[in-house]
Each structure stands twice: as C-alpha cells, then as structure tokens.
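Novice: 3D, please:
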Amino acid sequence: MTTTRGGSPWADLPDEILEAIGSRVDRPVNVLTFRSVCYSWRSAVPIPDFGQLIPPLQVRLPYPTDVDGVLAPSTMCCAEFQPPIPNGDSTSHAGRLIKIEESNRGKLQLLNPISNLKLRYSPIQLSLADFRVVQLSTSFRLRLRTGFTAFEVNKVVLFPPSAASYSPPQQQRVTVVAIFQEGRLGYWRNGDESWTLLDDKNFDYDDIVPHRGQFYVVDRLGKLSRIDSSLGFVESHSPPQIPDGGGGQKNLVESGGDLYLVDRYLDGRRRNWKDVEDALNNSFHAIRYLVGTGRSRKWNPRAVDFKVYKLDEEIGKWVEVKSLGGDGTVFVLTTECCFSAPAAQIAGGRRDCIYYSDDDDYVARTMLTTESIRVFQLEDGSIQEVKSLPRESNIFLPPGFRTEF
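Specialist: Okay, the predicted model is just below:
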C-alpha cells in the first residue's frame, strides 16, 4: 500500500475525494501545503495561478502616517527542503522556519519570520515540489504601498478571529484591531476616517492573540483581558505574582491549546506611547527621532532574562513553568506574530527555548539582519546568538538561500 512518510495511508484516498477536498482550498499558501503532502495529493490539485490578480486590501494607517496602506497576509511555516540541493550539507533536508507572504498579485514570497528579509534561492531555481511545509501560524502586517512596514503599528489582527480565514479578506467586512504607537489598542473598519481606541485609559498594551475563537490582549504589567464580539473588554486575569509586574515586555503564545505569557526582562527602558506623543508634538524630525540609527538610538534595550507563564483558566491565574510542553517545543517571538514550533522537526532540534530579536523598532521591522537573532534556553537561562550555534545557525535560512533587503 502506498503511504506517506510516517506510515499514514492518506495517499490511498480516492481521486474524487482528493479533488473535492482540493476544490475547497483557496489561498495559494494553503494549496502549497496541500500539494506537499505526497505525490497523489500533488497530482489532485494543480499549481494555482499565482499571477491571478488579487485586489490588495486597503486599510487606513494610524496617525501620524495617516494614509492608505495595505494589509498583507502571511503564514509561518516549518519547511522541509527535499534533497538533492546543490552543495547542501547532511542536514539540508531538516526543517527551517520561514514566513510565506502573499503579494498583491497572489505570488508567494519567502521571508525570514523574524527579520522579514526576503529569501532568494541560489544557485538554482526553486520548484514548489522542492519542499514540504507545515503551517504553524498566520499573521498580518500593515505596510505602505511602497512595501515598507508601517513603523507605528506593533501588532495587527482581523476581528473576529474567523475573519483571518477569508481568502482574500473582503474589504466590506473587515475590522482591523491593532496595537499601535507603542501601546495604544484600537480598531479601524472599512470607511472609517480614523482609528477608534478600544481602551482610552490604558496605553501600555504589548500583545494580542486569538485563543479559542476569541482575542486576548496583555499589557506591560501582565494583565490579561478578553475582547468580546462587540469589541469590549469582558474579563481580566491577575498579573503574575512577581514584583512590579515582572519584566519590561510581554508576549502571548498559543501552544497545544494553552495560552502562555513570555515575560522579557530588559537592561533598559522601552519606548512607550508618551515618548511617541512627545516626539510628534515637539520634534521637528519626529520619525528620525523615534527611529534613530544603530546602537546610538535612544530606545534599544537588550533582553537579559525570560520567564514563562501558562494560563490556568480554572483559577484565572498565570502559573510559571520551566518547560514549553512535554512534546518538545520552541517559541518564536516576532513583532507580527508569536508562535510555537515542534523542536523535533526543525534544524538543531533544541527544545524548551525561545528565539527572538532584541531590536523591535522600525529598523528591526524592515531591515533586521539574520545575525541579530538570539536564543534563550529555559533550562539554564543562557542567551546565545543563533549564528554562533553550528547546528542551528541556519534555522531561519534554508540551505542554498540568501537574504536581501
């Protein structure tokens, strides 16, 4: 009997069933995932017409940019590149973490998931049959028409969570919820002239994620709130029982059906909404003042430690954990999306660790280099540069690829 790798008999499904399933797969990246299962699945669904025009979803960007931008959908994947690859090493087929983003004409662009740098395949042409992908998470980013990420937007999601499955999202039914200006939480609906604040008292929000069909948002003190169907807050969970609200930056990660809080301790102060307001009101070169350059820029704290908490939903409390799951898991923290990945499937195979970058400002969101990625190990609390680890140095750069701005 023909089986897929791992012994699953999915390859023996009748053609009519495969065609019926394939006909319901719409987004290009979903077609790519479907076709990567095995030969029979690849034969059942043709390569989509990536040149087919897909109207870009236009969204008004928050102040101070205050112009029309584009909402770009992307998918975080674990990609296993099939041998042979010219000059590839013995681990060239190991899984790599990549982002697949759809352009305004449906074409697929491979990106580094943390830096957003484009991945270019060299020296040979990449075929869609050259790799298998497993989807880990989906995300969106707001960018200018020129392609640059909107610097004032930290995190963007579609409301309700089910809207993220639209392909492409329909302009007339989109509500965009975002954390912008370093802590404000607001939303924009098609036709709105400007953004509306969801909370006009708390301007220190750090992250927002979908969890069990609803959105949860966390602030810098670790307070967790749930957003209901009317875009209102309906409940809150207590912050972790640690002095002064813990570290200086909070991220939410859904993994294995559970919600985790990653608390990042920093060696300096992060920029907040008041710094943004002061710059916009008092600085002649506000954008240059906020962005800065290199290590001399005013806000560029480094992580010195991490703590991880798991939400106990029965008692509504964060409980500190020393492992990311018994099945071997890693967390990846990015500006647009924080997600978990199976350690056994990716290059290096290191478990219970967190991949991240310290640089979270405009420069990092558009021009961060692969060398800036670091890894924190929960077991011993160590922090290392990924580029210095032989087994993991290319976890975000598949063999034969290079990055470019």
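Novice: rest of the way, CA atoms for contacts and neighbours
Specialist: Fine.
Novice: how about the helices in the stretch 151-300 of the chain?
Specialist: For the stretch 151-300 of the chain, applying DSSP state H, counting those that start in this stretch gives helices covering 273-282, 286-291.
Novice: closest to L108 out of the ones you listed?
Specialist: Nearest to L108 among these is helix 286-291 (29.5 Å), distances taken as C-alpha to C-alpha.
Novice: could I get the full set of strands for the stretch 201-350 of the chain?
Specialist: Taking DSSP state E, counting those that start in this stretch, the strands of the stretch 201-350 of the chain run over residues 205-211, 214-219, 224-227, 233-237, 249-255, 258-266, 303-312, 317-321, 329-333, 338-342.
Novice: another one to check against the first:
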Amino acid sequence: MGRAAAGTNGGDLKKKCLMMDENTVEWLNLPRELWLDIISKKLNTFDILRFRSVCTLWRSILPPPFPSPSHTLRIQDGKFLLLTETKIYRLQPLLPTCSSNKGWIIKVEKLKSDKFRHLDVLTNTQISHTFPSNVLDFMNLRVRELFQTYTLNFSSDGGKFNTFEPLDDVYKVVLFSDEGLGQMVFTLRKDGKLRVSNIGYNNFIIVDDGNRIYHDIILYMGKVYVVDKSGIIFWIDCSSFKLVQSSPLLNNDGKSKYLVESSGSLFVVELYFKRTRVNTRKLGIDISVLKVDEESNRWLRVTDLGDVLFVLSKDLNFSLSANDYYGFEGNCIYSSAKGRTSRFSLNNSEVKFVDHIFWPFPTLFNSDSVSFISNKY
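Specialist: Below is the predicted model:
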C-alpha cells in the first residue's frame, strides 16, 4: 500500500528523508473520519468507483456515489417531467505513453437505473457501441468533471419513468439553487419564451410574458442570464423574476445568439447561415464573437481568442483550451451543422467539417467500434 506524509516543520531535504519512516502512515491506517469528511469530498463519481475497486476494506470505507440528482415535476393533465443531469468529463490515460498532457472529453448521462448513456457532445443523441469490442474502462483513465447540464424528459407511465423521451419544445434548461429561494428550473422554449418552476410546484410560469424573444440562457457568476434576439443581456432577479438589463442593444435580429463563459467573462456568439457567392445553393456560416467593455459599456468585437475555443452544444455552451485536448484548434468555434461537427476559424472565417473529433478517440483506440463500462462497485 502507499504511504501518506504526515508533514514536517521544515529542515533540509536530507533531514526530512531520515524522518520519513517516523512521519508517515499507511493509507489503511488513516482515520476513517479523514476519508469520509475530507478526502471523499474531493473525489468525483469515477474517483470513488476507482477507490472502491481497490479492495474490500476500501470499499467499506466509502459508500457508493450517490446517483445523479433527478427531480420529478408534475404538470397539468397528469403529465410528469423528469429533470436529468448530464455531465461532461475530461479523460486522460493513467499511464500516458508520451509526454503529452492532452486529453479528450466525453458526455455521459446517468439514468435512474444507475446505468450510463454515452451522448454526443453537441447534439445529445445517444452513441451506441458494439459489445464486446474495445472497452473504455473508466478505471484505467483519469476522469475529471468539467461541466454539468440538465434536460427535461417526458413520461407517460405515471411518473415511473421506465420509458421517457426529451421534450421537443424545450431548447435549454438551467437549474438555479438558492438557500433561501430553493431550487428553480428555468426552461427556454423553442418559441423563445422563458418559463420557471420551483421544485415541488406543479406549474411553469412565464418570465416576462411580453413580446421579448430569447435566444439563450446561462448560469453565470451565481446568476441566471438571458440574451434576447436584439442582443440585450439580462440577469434575472430570482426573488421577483424581474429582468435587469446588463448590456447595451446589439440590434442584430437576424443572427442566432449564444452565451458563453470563458475566463470569468461573458461572451455573445452570433451565428447565421448565408449563401455563398460561388454556389448560391450552398450555405456558408458567419460567426461573430462579442463582449461588453465594462468601462465604456459598448460592444467589442473579439477576433482573437488565442488558445481558447468555444463549443456550442444543444444544452450547454462552454470554452476549452486547445492545448489541453486532442484534435482541437484555438480561436475556433465548434458547433453542429446538418448533423455534422463544424469548425469555424476566427482567423480566416474558414469552415471545415471535423467529424469524430469528440468520438472515437483516435489516439486511444485503433478501432472505431468502442464500448465503455463503469466499475460494478
């Protein structure tokens, strides 16, 4: 077994080495309270599974990870909705074969049955695998949770959710939690309307039921933000459901707008399709990245993200560092177009299809047919 250093008060390296035998303890001899109250809180779901798979004693120290939180919402006419959590993880081999520190990302949904579904990062469609084949065993990988998202699913079996499917009219879901206000589910519908429901209540109410049409919603700096079709960003006062304007008018109604957080700043990505001059039947993509200058309160166009890239997925927009992941390029926007993964470069406005950038992992497997498993513990 490994040993855990108990720590010293200083001194030179030689003295520390001589004292090592006296100031170290076996991992097995660490107090149980240390495992339960401190160490376990630093572990994600797959870390706990890996820890419990070492031996019977370690399996008895930490309980199985709690299932991903899910909430059942009952709405009118006896219909039930299930709020399901989905997570995006960074994967990296435990024993890298080269000096590269790069990894991959994967999107996983944990069902009420404690089974996992592998989802496409951009579209949320389920990825099926042939078993047995190459197996992606999470016990052989470093796994770090990056983001969590939520979806609303519909059930027609009285709320048992033995069978369910996503709601077609819901564009994006945000779960907001506050100690005093409880948990609220904000849903941005495909009609551009924003609705909210407190966990435990039956009905969704419309937030600001005026004529505003919203394009995106995000949880940023502990607040819920939305952007409307004219490019105005609002944050929502969740105690009164009043909208507070936090940006000037952008006034580009013809472009779809997405909110992305990166390095503590909030960006707006504008995207629209256009006909190319060479072939009028072929659609091109035009993308602009903007942020508000806090001093002048004016919109600034961002043309250089450096090493950073943006990913626009169905239920979450996020940023990554290209140097940390295989296959990605910095200063690019990744999104789904016509069922394929597209990469838009802010350097030259070039659009390329880069299928399979998220799956399979070409540097980890030799076959395109891959299955993945989690540990039974």
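Novice: about what we covered before: pick the most buried one from the strands of the stretch 201-350 of structure 1.
Specialist: Stretch with highest mean neighbour count among those: strand 205-211 (a mean of 24; mean count of other C-alpha atoms under 10 Å).
Novice: returning to what we had before: could I get the strands of the stretch 201-350 of structure 1 as JSON lines with distance to L119 of structure 1?
Specialist: Formatted as JSON lines, the strands of the stretch 201-350 of structure 1 follow (distance: least, C-alpha to C-alpha, whole Å):
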{"stretch": "strand 205-211", "distance to L119 of structure 1": "27"}
{"stretch": "strand 214-219", "distance to L119 of structure 1": "31"}
{"stretch": "strand 224-227", "distance to L119 of structure 1": "36"}
{"stretch": "strand 233-237", "distance to L119 of structure 1": "40"}
{"stretch": "strand 249-255", "distance to L119 of structure 1": "25"}
{"stretch": "strand 258-266", "distance to L119 of structure 1": "28"}
{"stretch": "strand 303-312", "distance to L119 of structure 1": "27"}
{"stretch": "strand 317-321", "distance to L119 of structure 1": "35"}
{"stretch": "strand 329-333", "distance to L119 of structure 1": "18"}
{"stretch": "strand 338-342", "distance to L119 of structure 1": "20"}
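Novice: re earlier: now, of the helices of the stretch 151-300 of structure 1, which is deepest in the fold?
Specialist: Looking across the helices of the stretch 151-300 of structure 1 with neighbours counted as mean count of other C-alpha under 10 Å, the highest average goes to helix 286-291: a mean of 16.
Novice: read off where that one ends up in structure 2.
Specialist: Following TM-score structural alignment, helix 286-291 of structure 1 has no partner segment in structure 2.
Novice: which residue is nearest the middle of structure 2?
Specialist: F147 (3.0 Å; C-alpha atoms, centre = their mean).
Novice: alignment lookup: that residue to structure 1.
Specialist: So F147 of structure 2 corresponds to S137, using TM-score structural alignment.
Novice: contacting residues around that match?
Specialist: With contacts defined as C-alpha atoms under 8 Å, 6 or more residues apart in numbering, S137 of structure 1 is in contact with 75-77, 337, 339.
Novice: which among those residues gets closest to M1 of structure 1?
Specialist: C77 (29.3 Å).
Novice: would you agree the closest one falls within a strand?
Specialist: Yes - counting by DSSP: H, G, I helix; E, B strand; the rest coil, C77 of structure 1 is located in a strand.
Novice: please verify my assumption that R374 of structure 1 contacts Y356.
Specialist: Yes - the pair R374 of structure 1 / Y356 is scored as a contact, 5.5 Å apart, by C-alpha atoms under 8 Å.
Novice: ok, the two, which is more surrounded?
Specialist: Y356 (23 against 18; other C-alpha atoms under 10 Å).
Novice: sec struct for D47 of structure 2, please.
Specialist: Three-state call for D47 of structure 2 (three-state DSSP): helix.
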